[in-house]
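J.: Predicted structure and sequence below. I'll ask about it afterward.
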Amino acid sequence: MAISSTSGPGQVNNLNLQEFLKILTSQLSNQDPLKPLDNQEFVAQLAQFSTLEQSTQLNAKIDQMLEQQAVTGSVGLLGRNVGVGSGGANGGPSVTGRVSAIQFVSGQAQLTVTQSNGAVFTGVTLDQITSAQ
């Protein structure tokens, strides 16, 4: 997770969690003992750190949810007739058939589509599916 801020026209600075902790630690270690960090500023920085950590955890949970949704969607296609896009100029399906198997490779569903003539197509991903019946 990175925090983005603009520091000038067209400039974006990314600050990740480790860099934020380094800056905070350096600031606390090198502060003037006669002029310590203002309590309000310190609390604001801690709140920013807490928000950053929560955002990181939220992103991880959303990623898990999206993976679960892909699994559920692919299982729902099992036994159904699908059209697999050709990626060509006409945009129509180049292969139609029944989803006969599902395999998960690195968290991504890969379908096996069997045509009525017995031809088998493996490694079909969900984004290649153009229609389902």
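T.: Arrived safely, thanks for sending. Not measured: the values here are computed from a predicted model. Numbering: from 1, shown residues only.
J.: use CA for all of it now, contacts and neighbours both
T.: Noted.
J.: which ones are touching residue 109?
T.: Contact analysis of residue 109 by Cα atoms under 8 Å, 6 or more residues apart in numbering lists 70-71, 74, 102-103, 125-126.
J.: Double-check that it belongs to a strand.
T.: Yes - using DSSP: H, G, I helix; E, B strand; the rest coil, the assignment for residue 109 is a strand.
J.: burial measure for residue 25, as a count.
T.: Neighbour count for residue 25, taken as other Cα atoms under 10 Å: 11.
J.: cool, residue 56 as well?
T.: Number of residues near residue 56 (other Cα under 10 Å) recorded here: 15.
J.: Next up, a structure to set beside the first:
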Amino acid sequence: MQVNTTTSQYSASSSSSTSSAGSSLDYDAFLKLFMAEMKNQDPTAPTSSTEYIAQFATFSQVEQSMQTNTKLDGLLSSLALSQADGIIGRTLTTEDGSLSGQVTAVRIVNGGALADLDTGKSVVLGPGVIIT
């Protein structure tokens, strides 16, 4: 964080923490930034309390959205696993007919579900896949 002491302006640089999903501002970093803002504000023109409340509300909304996304990812993975049981042992063929085989296992990866075939190949389960 850089603080300009003559005008009490600040700018954050590398005040974020790294998570597994990438760079994000966590709650502790937000509070540190917020406290630095309060300490370094111009005493003759302090920031209004409504601006502080708006900052907290915005951060809270972003944090809730991130938690919702995490829960939705878990739900989608769970749904994909429950549906995987129904295709194991069945024959899978790609739309163009280039790959075909019996499904021996289904794996859930970041890009979706992968079906492992008895031929040793893996096929992404999605549009264009025919299961019989």
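T.: Great, that's in hand. Only a predicted model underlies this, so the values are computations on that prediction, with no experimental measurement involved.
J.: can you tell me which of the contacts of residue 109 of the first structure lies nearest to residue 61 of the first structure?
T.: Nearest to residue 61 of the first structure, judged by Cα to Cα, of those is residue 70 at 14.3 Å.
J.: Nearest residue to the counterpart of the closest one in the second structure in space, please, no chain neighbours.
T.: Aligned by TM-score structural alignment, residue 70 of the first structure pairs with residue 80 of the second structure. The shortest distance from residue 80 of the second structure to any non-neighbouring residue, by Cα to Cα, 6 or more residues apart in numbering, is to residue 113 (7.0 Å).
J.: just the helices in the second structure please.
T.: 27-39, 49-84 (DSSP state H).
J.: how about those helices, which one is nearest residue 118 of the second structure?
T.: Between the helices of the second structure, helix 49-84 lies closest to residue 118 of the second structure; by Cα to Cα that is 15.6 Å.
J.: coming back round to it: give the buried subset of the contacts of residue 109 of the first structure as a ChimeraX selection command.
T.: The ChimeraX selection below is limited to those of the contacts of residue 109 of the first structure classed as buried (16 or more other Cα atoms under 10 Å):
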select :70,71,74,102,103,126
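J.: now the contacts of residue 109 of the first structure in JSON lines, with distance to residue 39 of the first structure?
T.: Formatted as JSON lines, those follow (distance: Cα to Cα, whole Å):
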{"residue": "70", "distance to residue 39 of the first structure": "47"}
{"residue": "71", "distance to residue 39 of the first structure": "48"}
{"residue": "74", "distance to residue 39 of the first structure": "53"}
{"residue": "102", "distance to residue 39 of the first structure": "57"}
{"residue": "103", "distance to residue 39 of the first structure": "55"}
{"residue": "125", "distance to residue 39 of the first structure": "54"}
{"residue": "126", "distance to residue 39 of the first structure": "52"}
